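>>> sequence and predicted model, in that order:
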Amino acid sequence: MAVNPGWRQSGMLQGIGLPVPSGPHQVGCVDVMPLCKGDDSGLLFRLYYPTEATPDSGYHYPPWLPDNSYSTGFLLYKRFPYFAAGVLGPLTNMLLGGQKMPALHGAPVTTSTPLPVIMFSHGVAGMRTLYSAVCCDLASHGYLVAAIEHRDHSAGYCYTKHRKNGSEEFVDHWIPYDKPPSSFEEEHTFRVPQLTIRRKEILLGLDFIHQLDGSGEFENLLQSDFDFKQFKGKLDLVHTAMMGHSFGGATTVTALADDKRFRVGIGLDTYMMPVEDGIEDKVEQPLLFINTWNWQWYKNIIKMKQLVDVDSQTDKYPTRQLITLRGSYHEDQSDVGFVYMSTPLSSVNPDLANIHTANMKLCVAFLNRHLWNDSTYPVKDLDESDTDSSGIVYHGTNVEIESKS
């Protein structure tokens, strides 16, 4: 694929608020709600992919919030009570109404080689655009990233379309966020059925990606002028990865266990507690956990330890790896901090930019090493060789486990 070196130097993305993707390619995006076999209400994705388009060619950077209604869900992600989130939603929408994402909406797909695929799963109270910084960065490195919006009542806001009175006409149907029990232990049980739904959606979603590459034809419940046949024969379905944040990390581990079409997995600050016991016997693929410094706890790490030996990180290229980012917080792996920078709503981690840079370099390095066997990306040495990540990347966990085991 041809690369426009002036794109990154021109400041074209200045003022958008989210970081400029680090890869060599510009990024396009489009929403899609395909009807899928086994689910008559469709699935909802935002697709991110490489493009050579520019705003000068008639394409624009879309609003970060997909719709005004999503402002309530955004506040839920920030742990506001449900009632307060509903009341403050209009204010949030006013403050964030001008926020854009660094991907050109509806831009044509441009690639000279088939695009490897990454499925991305959001966390509790998330949505398909909450991780646009991560997804755009990966797409800029030549991936098709399919960010799903889950219908398990864990999304802050989500909708589907139902047939109206048995006719062929579709109408929007809101899927509310279900407030979990107040007890931490009860919440784990509460999340298990949701994880089952998420698993089904991810596997149906990967089936859709295969259909997109095969015929390029499907029924899209969203009105769109985008020609999805552009993806026909342009997807690399061998090099496919699964990725997610928090509850999306649990979804990632479950998907790896259930579907070997996923060749590698990355969990960002994974919420392990809803994951079934014994899943370590079913996960065969390389797996990277990138945790934040201020969110993980003993029981969660113990479940994670069943999948990766946190005490033995001496191998330069381990297929199972646990890394923790010093000074980071749970939401630092989402767009929240970047979006809040331009508002008075919340304080922002002053080291957020460096944390995001380290996070993405770790992800790209792991994918290159274990999807492509590229030894020029040693994850083990990233913190030693890269000044942007120096002092942030910590191999293992900062959670005390020895004294409690």
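Done, it's in. None of the values given here were measured: they were computed from a predicted structure. Numbering: from 1, shown residues only.
>>> going forward, measure contacts between C-alpha atoms and count neighbours the same way
Noted.
>>> neighbours of Gln230, how many?
By the criterion of other Cα atoms under 10 Å, Gln230 has 14 neighbours.
>>> and His356, by the same measure?
For His356, using other Cα under 10 Å, the count is 23.
>>> look up how far Asn300 lies from it.
In this view, His356 and Asn300 are 23 Å apart by Cα to Cα, to the nearest Å.
>>> how about His330?
When Cα to Cα is applied, the distance between His330 and Asn300 equals 14 Å.
>>> over to Glu186?
Using Cα to Cα, Glu186 is found at 15 Å from Asn300.
>>> again with Glu187
Counting by Cα to Cα, the gap from Glu187 to Asn300 is 14 Å.
>>> got it, and Pro193?
As judged by Cα to Cα, Pro193 and Asn300 stand 19 Å apart.
>>> what do you get for Asp152?
The value you get for Asp152 to Asn300, if Cα to Cα is used, is 22 Å.
>>> again, but for Ile323
Distance of Ile323 to Asn300, computed by Cα to Cα: 15 Å.
>>> show me where the stretch 151-300 of the chain has its helices.
Along the stretch 151-300 of the chain, counting by DSSP state H, counting those that start in this stretch, helices occupy 184-214, 247-258, 298-305.
>>> against that first model, consider the following:
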Amino acid sequence: MALPASLVFFIIFYFGTNPVIALPEPTGPYPVSFTDILDQTGRNGTFFRIYYPTEQYDSDDIKFPAWMEPEYFEMIKFFMPAIKQLPSSIPLNLPLLLPTNITKLPIVVFSHGLLLSKGSYSFICSDVASYGYLVAAVDHKDGSAAGSLYYEKNNASDKDLIRKSFAYQYVPFGSDEERIKSREQVEIRVQDLSKVMNLLERLDQGQLTNLYYPDFNLKQFEGKLLLSKTAVMGHSHGGATALVSLIKDDRFKVAIIQDPWMLAVDEKYIGEKIEQPIMIINCIGEIIKYDILKIRQLDGDVTGVSAERIMVTLLGSTHFTQTDFAFFPRSFHQSINFTATVEPELSNAINTKLMLATLRKHLNLTGNKEIAPILSGYQPYVIMGTDVGVSEAEILEAKRKVVLKTKEE
């Protein structure tokens, strides 16, 4: 599928004999680079990626690494054999360059979906970063990721390391085992996000070392992070993770939840007083009545909080629209029943504008903070609420159950 010239790097390089087509260029005013960070050896090490603003660059003189680590790609290919091409990533390990009039970068911590990884949302993460944010995306350690890379010591020295990874742990879809496992995974995933926050604090203190790219200068981030203005974001399984993380870690001031897999949210969390605002951006197809009712149980009239709750739906989209898969060739889309009727560039433009307005409003940052002009300006491609058929009576009954449960407790 040819991508519009105004949005795409016309950088084509070769991965073996297959051409690799670049993802859309970030839409913000600042170029973006990234680095991958691994904090320690062993399976408990946290492997995450930070996207950040950088200087203008000449694409002929920099490195565009593969979209995904080879270990992860082999696992995804096992489940999605139609993958023949890989998109190129944004450039690797360029220097941090703070935008004009910005002394510190607000933070977004991102949680990936099932069978994916920290790099599977390169466009969304780099797009947000291009507006002057640091975005940190983690590979989860719960068995839900395409892989999770780590190093083991070959001897007593950190200089001699063996590269290893553990792969996705398959659970039958639609089974009781899936429900139980997904909720267990969320507990681990939330811990992963808190670990990333701990490491970002160390990064801001100039105390973080990196086993993965030991020669890349992390000291340049010292004192450059606006830790008091941190959001959490996630897609699908990551959406459930982002939601629960609001309960577990008050360093997250707002959540942007994309197409959340609400089955993975344990019932014990429904009715919790979540004081932070929540924006839910849904696509079409995966979100069902169960998800909508569970989301509406988070409303303020149920839990007694005044924090904002907004839900919108991107029409003509699919569950994959908010991932990098949206920009894969049409043949791949057909293999996974990707039936979006709106071009991914348009859906993701709306998605980014909604995310930025939410971040600016609730982190008290400059720029447009209102979503109403976005909704009116992009009709008929986005609506307030949901396209799923749910009656007010069903919503009221779902809310009543939570109120009764809370009273019983």
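All right, it came through fine. Predicted model, so just to flag it, every value in this text is computed and none were measured.
>>> between Glu186 and Asn300 of structure 1, point out the one with more neighbours.
Remark: of Glu186 of structure 1 and Asn300, Asn300 carries more neighbours, 15 against 11, as counted by other Cα under 10 Å.
>>> wait, what's in contact with that one?
When contacts are counted by Cα atoms under 8 Å, 6 or more residues apart in numbering, Asn300 of structure 1 is found next to Tyr271, Met272, Met273.
>>> got a winner among the residues you listed for most neighbours?
Neighbour-wise, those (other Cα under 10 Å) top out at Tyr271, 26 neighbours.
>>> now do the same for that one: its match in structure 2.
Aligned by TM-score structural alignment, Tyr271 of structure 1 pairs with Trp261 of structure 2.
>>> now that match: closest residue in space, sequence neighbours ignored.
Closest residue to Trp261 of structure 2 apart from its sequence neighbours, by Cα to Cα, 6 or more residues apart in numbering: Ser236 at 4.8 Å.
>>> before we move on, what about Cys29 of structure 1?
For Cys29 of structure 1, ignoring the flanking residues on the chain, the nearest one in space by Cα to Cα, 6+ apart is Tyr48 at 4.5 Å.
>>> counterpart of that neighbour in structure 2?
Tyr48 of structure 1 maps onto Tyr51 in structure 2, by TM-score structural alignment.
>>> equivalent analysis for Ala133 of structure 1, please.
Aligned by TM-score structural alignment, Ala133 of structure 1 pairs with Phe123 of structure 2.
>>> quick one: that match from Leu298 of structure 2, how far?
Distance from Phe123 of structure 2 to Leu298 of structure 2, counting by Cα to Cα: 29 Å.
>>> for Ser22 of structure 1, which non-adjacent residue is spatially closest?
Distances taken as Cα to Cα, 6+ apart put Asp137 closest to Ser22 of structure 1, at 5.8 Å, once the chain neighbours are dropped.
>>> what count of nearby residues applies to that neighbour?
Neighbour count for Asp137 of structure 1, taken as other Cα under 10 Å: 29.
>>> same question for Tyr290 of structure 2.
Counted with other Cα under 10 Å, Tyr290 of structure 2 comes out at 14.
>>> now swap in Ser347 of structure 1 and tell me
Ser347 of structure 1 has 10 neighbouring residues, counting by other Cα under 10 Å.
>>> report the contact partners of it.
Contacts of Ser347 of structure 1 by Cα under 8 Å, 6+ apart are Tyr340, Met341.
>>> and with 10 Å instead?
By Cα atoms under 10 Å, 6 or more residues apart in numbering, Ser347 of structure 1 lies in contact with Gly337, Tyr340, Met341.
>>> neighbour count, secondary structure and distance to Asp67 of structure 1 added to these, as TSV?
Converted to TSV, the contacts of Ser347 of structure 1 look like this (neighbours: other Cα atoms under 10 Å; DSSP: H, G, I helix; E, B strand; the rest coil; distance: Cα to Cα, whole Å):
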residue	neighbour count	secondary structure	distance to Asp67 of structure 1
Gly337	21	helix	20
Tyr340	17	helix	18
Met341	15	coil	20
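>>> now those in CSV, with distance to Lys260 of structure 1?
Shown next, in CSV, are the contacts of Ser347 of structure 1 (distance: Cα to Cα, whole Å):
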residue, distance to Lys260 of structure 1
Gly337, 34
Tyr340, 38
Met341, 40
